[in-house]
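# Provide a 3D model corresponding to the input given below.
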Amino acid sequence: MIKYERILAVIEADRETQPALSRAYELAKKTGASVTAMLVVYDLSYDMTTMLSPDDREAMRDAVTKEHAGWLKKTLDDLGFSKTDIVVEWNNRAFEAVVHYVIDNSIDLVVKATKRHDDLASVIFTPTDWHLLRKCPSPVLLVKDHEWPENGEIIAAVNVGSEDDEHALLNDKITVIANDYAALLSGNVNLVNSYPATPLNIAIEVPEFDPDTYNNAVKHHHELEMNTHSEKYAIDSKRCYVKEGLPEKVIPKIAQDIDAELVIIGTVGRIGISAALIGNTAEHVIDELVCDVLAIKPDGFISPLSR
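Here you go, the predicted model:
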């Protein structure tokens, strides 16, 4: 069962509603965790005050921080969350402040709202979202402004076809957490796994290559591995999906088809040049989803922002 002791809700001053706070309290009520509301502030005019004395600059920063702390307290009072702990930090890189607070205070879960673009029926992820997905050691829950109904559908995005030990351990971790959330929310767990299509270059360059035989063998391998994995965690085979295609297409399509409330996915947190050149499969998947997303790191992950 999920054991959250400390949940951090990331507050955004430019939002009329605070779905991250609502979702954090929903989970806190079910787990007994405490909730901290964190607001990261920065005034760009501060960069133009280099002519002022250090004391004057500090006074300006303190005044802005105090003003936002007052706003946050009033907002929490108005929403009925008056007993929430408040943290207001000054930083022009919000994700750094959040990750450092997570590390320094042993936060079990970070909850942050995403921005919905109604015209496109999609979710827009901010740079802060992406940095948290890559660098935050704790699970990150990105939420929309909606309820989690009972008997809702939860997807555990797994990669059962891989022989890599790290992937196998992450599959287990994701599935355990999915089952825990299903128990917590009276929901249903669905396992989703994609497998690659036949490489066209092989089919063209090797005349004796039979793409149908190859494709059937790959599909059969993934189906067998999915059966083994689903039986291990007592998940009904009717809720197991093994589909050909890229994960960033297969997972969002199934999430849409079954009207999933939450997708749980693993992310290795690739950063730097490798992220730019190779990309991160989890991020491509997340970018296509319009439901809530819980991003999980492998055990032993160390944030590049660790001090």
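# hey, let's count contacts and neighbours off CA atoms from now on
Will do.
# please, where are all the helices along the stretch 151-300 of the chain?
For the stretch 151-300 of the chain, applying DSSP state H, counting those that start in this stretch gives helices covering 165-185, 200-205, 211-232, 247-257, 273-278, 281-288.
# please give the structure of this sequence too, so both can be compared:
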Amino acid sequence: MKRFKDILVIAPRDVDMRKPLQAAASLAASNNARVTLFDSLGPLRFGRGAVLPGYKPDDVHQLMEQARRAELEALAAEVPHARVHVDVGTGRGFIEIIRRVQERGHDLVIAPPDQPGGLVGFARASTTMHLLRKCPVPVWVIRPEVPSTGDVLAAVGPFEEGTPTPLDRKIVELGSSLAAQRRGDFHLVHAWSLEGESLLRNGRVKMPASEVDQLVSEARLMAEDGTAKLLAEVGLGTDEVTAHVVEGRPVTAIGQIAGSIDAGVVVMGTLSRTGVSGLIMGNTAESTLGNLRASVMAVKPEDFKTPIESTRSLLSLSTDEM
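Prediction:
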């Protein structure tokens, strides 16, 4: 977590911000990081018959922005020993957030889920899901009902021919650091399976059971070896992490392990390992996020490209077309 130096905290109105602010304050104190509180106002829409004596729509919007800025400044005063700045934008929430990340160099986004507390998953959290899919930097979604201390689970894989990817290493490094910050235990889960096992055992052309068993054994060893290699690459000993190498579907394994250890945070990648970078979320991530009760830190590969155009890019494009 030492890597984060410029944290953007999303602060919607009428939301309990204590946990996100605590997390930002802790990181700011340990990293000497800058913190920015941000909220986005929607565009004003007046009916045709609306009459505003003495005011233009822009005047009303400016008053609203000033009022919201004052509220955020009062919220910023609750973050001790940190450099806290306030920013208010206009437009669709997740787009404005991602554009600020692109243009101002924020390296972590912290946000509460935009849905009622206590719900399983994030299916009703539209802005949250857009950020998890499209934001180019890590996004830490902090549920207000989850304790600020406790265990962390990192979900890794699938490995490429048994070899961990740079994204896997990034997930483990962040998860280990986050567990230390939360004074909890660090767990890792890697789900594996033999592709096509049911067809090999029960298809019209069956392999001998002993041969299928041998293939399953080889798949298990590859998963165990890949996990051991990953932990060695990041310098974690067996006394620093509990590794769960589980046969089965990743969605099921992640949910079961997270529930059994009562994980407070799950750190995971949110992109499919194949497909068009920046445009799709992996099926595993989508399904897992729909079933978790924990907070989530979502991580992207270093070469991830967001589909959201920055304002600077749009201005440059407009200038080139003139």
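# circling back to that earlier point, dump the helices of the stretch 151-300 of structure 1 to JSON lines, plus mean neighbour count and distance to residue 140 of structure 1.
JSON lines is the format used below for those (neighbours: other CA atoms under 10 Å; distance: least, CA to CA, whole Å):
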{"stretch": "helix 165-185", "mean neighbour count": "19", "distance to residue 140 of structure 1": "13"}
{"stretch": "helix 200-205", "mean neighbour count": "11", "distance to residue 140 of structure 1": "37"}
{"stretch": "helix 211-232", "mean neighbour count": "16", "distance to residue 140 of structure 1": "25"}
{"stretch": "helix 247-257", "mean neighbour count": "18", "distance to residue 140 of structure 1": "18"}
{"stretch": "helix 273-278", "mean neighbour count": "10", "distance to residue 140 of structure 1": "19"}
{"stretch": "helix 281-288", "mean neighbour count": "18", "distance to residue 140 of structure 1": "12"}
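# quick one, which of those is nearest to residue 131 of structure 1?
helix 281-288 (10.8 Å; CA to CA).
# quick one: the closest one aligns where in structure 2?
Per the alignment by TM-score structural alignment, helix 281-288 of structure 1 matches residues 284-291 in structure 2.
# okay if I get the helices of the stretch 151-300 of structure 1 as a markdown table plus distance to residue 301 of structure 1?
Shown next, in a markdown table, are those (distance: least, CA to CA, whole Å):
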| stretch | distance to residue 301 of structure 1 |
| --- | --- |
| helix 165-185 | 11 |
| helix 200-205 | 36 |
| helix 211-232 | 24 |
| helix 247-257 | 23 |
| helix 273-278 | 16 |
| helix 281-288 | 16 |
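# of all the ones you listed, which lies closest to residue 41 of structure 1?
Among the helices of the stretch 151-300 of structure 1, helix 281-288 sits nearest to residue 41 of structure 1 (CA to CA), with 26.0 Å.
# how big is the offset of the closest one relative to structure 2?
Superposing on structure 2 and averaging over aligned pairs (mean CA distance after the TM-score superposition for structure 1), helix 281-288 of structure 1 comes out at 2.0 Å.
# next, the angle helix 247-257 makes with that helix.
40 degrees (axes from the mean of the first three to the mean of the last three CA atoms, to 10 degrees).
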